[in-house]
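Novice: A predicted structure for the sequence below; I have some questions about it.
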Amino acid sequence: METDHKLIIYQLLPRLFGNTQTLNKPNGAIEENGVGKLNDITDKALQEIKRMGFTHIWYTGVIEHATMTDYTAFGIANDDPDVVKGRAGSPYAIKDYYDVAPDLAVDVNNRIGEYEALIQRTHNNGLKVLMDLVPNHVARTYASDVKPAGVRDFGQDDDTGKAFDPKNDFYYIPGQHFTVPPGYNPGGDEFVSEQKDGRFDEYPARATGNDVFSATPSINDWFETVKLNYGVDYMDNRRGHFDPVPPLWNKVYDILNYWSQKGIDGFRCDMVEMVPIEFWAWVIPRLKAAYPGTVFIGEAYDKNKYYDYIFKGQFDYLYDKVGLYDAVRRLTCAEYGASTWEINSVWNHHCHDIDQHMLRFMENHDEQRIASGYFAGNPWLAVPGMIVTATLNTGPVMIYFGQEVGEPAVGSQGFSGDDGRTSIFDYSAVPEHQKWLNNGAFNDEKLSDSQKNLRGFYQTLLNSVLNNEALKSGSFYELMIANEREPGFDQLLYMYMRYTNDQQILVIANFNRSERYMRVKLPEDLLTKLNLTGEKQFTDLLSGTKFSTNDIKEGIDVKLQASGGLVLKMD
């Protein structure tokens, strides 16, 4: 399997990224709270993203999805608000796989052209483009109005009298009408629409996206979506019907092919474990044969399935949420009992032999902001975690826009309550990010000194990874066992060597909220392997600080700042 080491990914939602409005009214309309456009992602923005050390941008929420905003003037049918979450709508309730969200266009009639121009603009600035594939479910109002000639819509040829048929695109509950969850108030009290009546006309009812095979999903279900049928009979012990290939498989391949033709370099695939692995094993090699080098990233949470999705399903990378993210978060939040030995467990056990395939992050659109009161409450506390996240192995590292300036996601934004997340459902602003946005200037003019320094830390860290072969593609050697009996060692320190034959880098992260001093020793087998003897000097890639030792066999004395770390390149 080919991998493109090392991907350094910047995730951004165009709907939020370029928005300059500051009202941030809960449940506010697009006219009140504003919306970012694809055209807001200018050459200047892309140059600054590139300068920060990124290699890829994941444009999240580009495909047209269900919304409460009226675009009938442009020939786009309204969505029933009773099956839409938030005024803007969820980017993961796809309405037309072949179209672009009209919210994102300056000229709605040219929305696909504006996305094509952004793809080209991104490539011209030396960056690659990732976008979403949401394979498990679509909006209840799904209907493509711009699909290519000859394409059949999802469900267009279904036999709706059958609960399951491998030739159907959806699952049905025959003889029953779909029921909107009671108590749902779409858009809040201020939103008024003739269609807002607590009903949605769907007969027979279709199964809901989170595997609810009922006509009456709850308000806590993904009730605004319908599950797609890849040939798995859930009522018969999930028996698979994959020969012949179900029609849906070819339909999803055609969607991937459509966007690949436009220059997309890779796909972040939503909830891959809810789609049969047999499909991934069929579609990924097929698409890669047509578009070599295409990257597939899977959102996965069941560590017992990681090997299958990498080696059978042919994914290049999988989320490492139930692993490094959880361990680093516990350490960052100083949770009782948190230990850096948990990091050891990640790569040494559930990611054994596949660690290079794991995508690492400390924020994304699903997770809480580091600076929020629900996480660390202070973006600087993430420094040791980000050092480990970025340098532990050769797999990708991802930053979520606004993370680099300490966006705290304060307050309720509408459908998304006050939960420490930036809403993906509502028209809203990202206030700390807007300071860097600076009305399209993309500079640090309005940032505080602390924010400037935080951006500087991220830029230095990511460029260090990008520009040093030991961090980008080198081998890994953990130094915990070799140092656990050394004075100054504790279970909130984590240390390892990344190395090639020509370059050695010692990484030490301090999750303590106080300074630490210790002598870090390299074991004899590593010294022999790297042919290291005598006096050595090191430079911290993050600060430029020099360290030295008269005899590398005796170790190197280091001072570690509270919630800090060192990335020491051997000179």
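Specialist: Ah, there it is.
Novice: CA atoms for contacts and neighbours, from now on please.
Specialist: Will do.
Novice: quick one, helices of the stretch 151-300 of the chain?
Specialist: 247-261, 277-290 (DSSP state H, counting those that start in this stretch).
Novice: Quick one: closest of those helices to residue 61.
Specialist: helix 247-261 (14.0 Å; Cα to Cα).
Novice: Which secondary structure elements does the closest one sit against?
Specialist: strand 94-100, helix 277-290 (3 or more Cα pairs under 8 Å, 6 or more residues apart in numbering; DSSP states H and E).
Novice: isn't residue 338 right next to residue 329, touching?
Specialist: No - using Cα atoms under 8 Å, residue 338 makes no contact with residue 329, being 9.3 Å away.
Novice: all strands of the stretch 151-300 of the chain, in order?
Specialist: Ranges of strands within the stretch 151-300 of the chain are 172-173, 205-206, 225-227, 232-233, 239-240, 266-269, 295-298, based on DSSP state E, counting those that start in this stretch.
Novice: dropping in the other structure now:
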Amino acid sequence: MTEAAWVEHAVWWQVYPLGFAGAYPEHDNGGLRRLDAWLDYAIELGASGLLLGPVFASETHGYDTVDHFRIDPRLGGDDDFDALVGAAHERGLRVVLDGVFNHVGRGHPAFQDYLAHGDDSARARWFRVRGRGTDHPELVTFEGHDALVTLNHAEPAVADYVADVMTHWLRRGADGWRLDAAYAVPPGFWAKVLPRVRAEFPEAYVFGEVIHGDYPTIVGMSTLDSVTQYELWKAIWSSLESANFFELSWALERHNGFLDTFVPQTFVGNHDVTRLASRLSEERHVPLAVAVLLTVGGTPSIYSGDEQGFRGVKEDRAGGDDAVRPPFPAGPAELAPYGRPLYRVHQELIGLRRRNAWLHRARTRTLHLTNEQFVYEAYADGRSLVIALNAAKEPATVPAPGGGTVELAPASWSVLTP
């Protein structure tokens, strides 16, 4: 495992800055400085850091980067970035950036040079082209999106460029990187880049977006600290929605195996998926999902707004992410009051997590399992917690540690003493 010791205590509050600031698809914002008023809110929630979405110059939504060395003008400039990082660090909040290094937008200077000069361009080999040198070359794009041109990760100059970008922003105060679409990049590419980054910044935390596949092998071959745990994300909401805790128990067994190699980055919501409160038809199940997230092994993140019960459905169409990436008000005081109960649930569970940092590497053991009741033990380093969930609409009696039983209210969770 390569992650720094401080990551054991990390709980991220994830923000998609372009949406948060109202900079995309709208253009009435305040840029990165819009976050200033929310830093104390993140602290009060219990978070230890900000996990930021793209902040670099792009053509539209941030994932079509045109300049990795420049803050998106819709979000401000270097001074605004420096001020945000400084204010976050003063409060003890770390900052992780989102790097899109699988592809770039067509406006990127390297690609524009290639368009202008073809194979005579000094950066012609920066991009993947099928049939290069023939009469019918075909540019490779990311998942069929013509606006996203795929980088050639076998080109040494691309590795140099990515290493330079990563170290540049770490020098400016960032504490780590989320690597977007890491699943589409050969793991060996990261194995070339990351040692160069860690030579100067050994404490940086770097994890990759990996949706499916052999997580441990990808981590081992890439030298990433971690990858996103989409298997567990799906099992948490799906087991609650379909009244099938057997799915969650099975996923946690898989999760135990991953923890032998690395600590996964865990979540129940992010900027790419339908919001949890919209995914679950029973509103009372939302706290149960959060309870699982914060009592099993992993490095957890809370997607901004989920702690208030924000709703939003992701749709497979142009602009289909907008509903899950909305603008936020100028400050927390403008939030609707009906989100407060769920916010307090998050505070309680994050507090439990922060008091028991060993949960970061905790394995789980199933103690009691039915379709709608689940009791499991989280354990590590000679310590343990027993967590009980009841997803039914009626009270349920489940076994308690040490013998006896405990009654759970409908749609409730409880932490039982071992």
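Specialist: Perfect, I can see it now. None of these values were measured; they are calculated from a predicted model.
Novice: Work out the TM-score between the chains.
Specialist: The TM-score (TM-score structural alignment, normalised by the length of the second structure) is 0.88; 412 aligned residues with a Cα RMSD of 3.2 Å.
Novice: Quick check: chain neighbours aside, which residue is closest to whatever residue of the first structure lines up with residue 257 of the second structure?
Specialist: Using TM-score structural alignment as the criterion, residue 257 of the second structure maps onto residue 352 of the first structure. Spatially, and ignoring its direct neighbours in sequence, residue 352 of the first structure is nearest to residue 346 (7.8 Å; Cα to Cα, 6 or more residues apart in numbering).
Novice: Am I right that that neighbour is in a strand?
Specialist: No - secondary structure of residue 346 of the first structure (DSSP: H, G, I helix; E, B strand; the rest coil): helix, not part of a strand.
Novice: Pick the most buried one from the helices and strands packed on helix 247-261 of the first structure.
Specialist: With neighbours taken as mean count of other Cα atoms under 10 Å, these reach their highest mean count in strand 94-100, at a mean of 23.
Novice: How about the next helix or strand after that strand, which residues are buried there?
Specialist: Counting by DSSP states H and E, the next helix or strand C-terminal to strand 94-100 of the first structure is helix 111-124. Neighbour counts over helix 111-124 of the first structure (16 or more other Cα atoms under 10 Å) mark 111-112, 114-116, 118-123 as buried.
Novice: For the aligned partner of residue 371 of the second structure in the first structure, which residues are in contact?
Specialist: Correspondence of residue 371 of the second structure to the first structure, assessed by TM-score structural alignment: residue 491. Taking Cα atoms under 8 Å, 6 or more residues apart in numbering, we find residue 491 of the first structure in contact with 339-341.
Novice: From residue 108 of the second structure, how far off is the counterpart of residue 518 of the first structure in the second structure?
Specialist: Under the alignment (TM-score structural alignment), residue 518 of the first structure pairs with residue 398 of the second structure. Residue 398 of the second structure is 58 Å from residue 108 of the second structure, where distance means Cα to Cα, to the nearest Å.
Novice: Who has more neighbours out of the two?
Specialist: In this view residue 398 of the second structure and residue 108 are compared by other Cα atoms under 10 Å, and residue 398 has more residues nearby, 21 against 18.
Novice: if you skip the residues just before and after it, what's nearest to residue 187 of the second structure?
Specialist: residue 222 (4.3 Å).
Novice: got the helices and strands packed on helix 247-261 of the first structure as a markdown table, with distance to residue 325 of the first structure columns?
Specialist: What follows is these, written out as a markdown table (distance: least, Cα to Cα, whole Å):
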| stretch | distance to residue 325 of the first structure |
| --- | --- |
| strand 94-100 | 28 |
| helix 277-290 | 24 |
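Novice: I'd like to know which of the ones you listed is closest to residue 406 of the first structure.
Specialist: strand 94-100 (29.8 Å).
Novice: give me the stretch of the second structure that the closest one matches.
Specialist: Going by TM-score structural alignment: strand 94-100 of the first structure matches residues 65-71.
Novice: coming back round to it: could you pull up the residues touching the corresponding residue of the first structure for the residue nearest to residue 187 of the second structure?
Specialist: Under the alignment (TM-score structural alignment), residue 222 of the second structure maps onto residue 313 of the first structure. Neighbouring residues of residue 313 of the first structure by Cα under 8 Å, 6+ apart: 277-282, 284.
Novice: And residue 38 of the first structure, by the same measure?
Specialist: 14-15, 18, 104-106, 114-115, 118.
Novice: swap in residue 335 of the second structure?
Specialist: residue 329.
Novice: go with 10 Å
Specialist: 305, 308, 328-329 (Cα atoms under 10 Å, 6 or more residues apart in numbering).
Novice: Now the buried members of those.
Specialist: Using 16+ other Cα under 10 Å as the threshold, 305, 308, 328 are the buried ones among those.
Novice: aligned partner of the first one in the first structure?
Specialist: What it means is residue 305 of the second structure. So, by TM-score structural alignment, residue 305 of the second structure is matched to residue 402.
Novice: Name the helix or strand for the nearest residue to its match once chain neighbours are set aside, please.
Specialist: Spatially, and ignoring its direct neighbours in sequence, residue 402 of the first structure is nearest to residue 433 (4.9 Å; Cα to Cα, 6+ apart). Using DSSP H and E, residue 433 of the first structure falls within helix 431-437.
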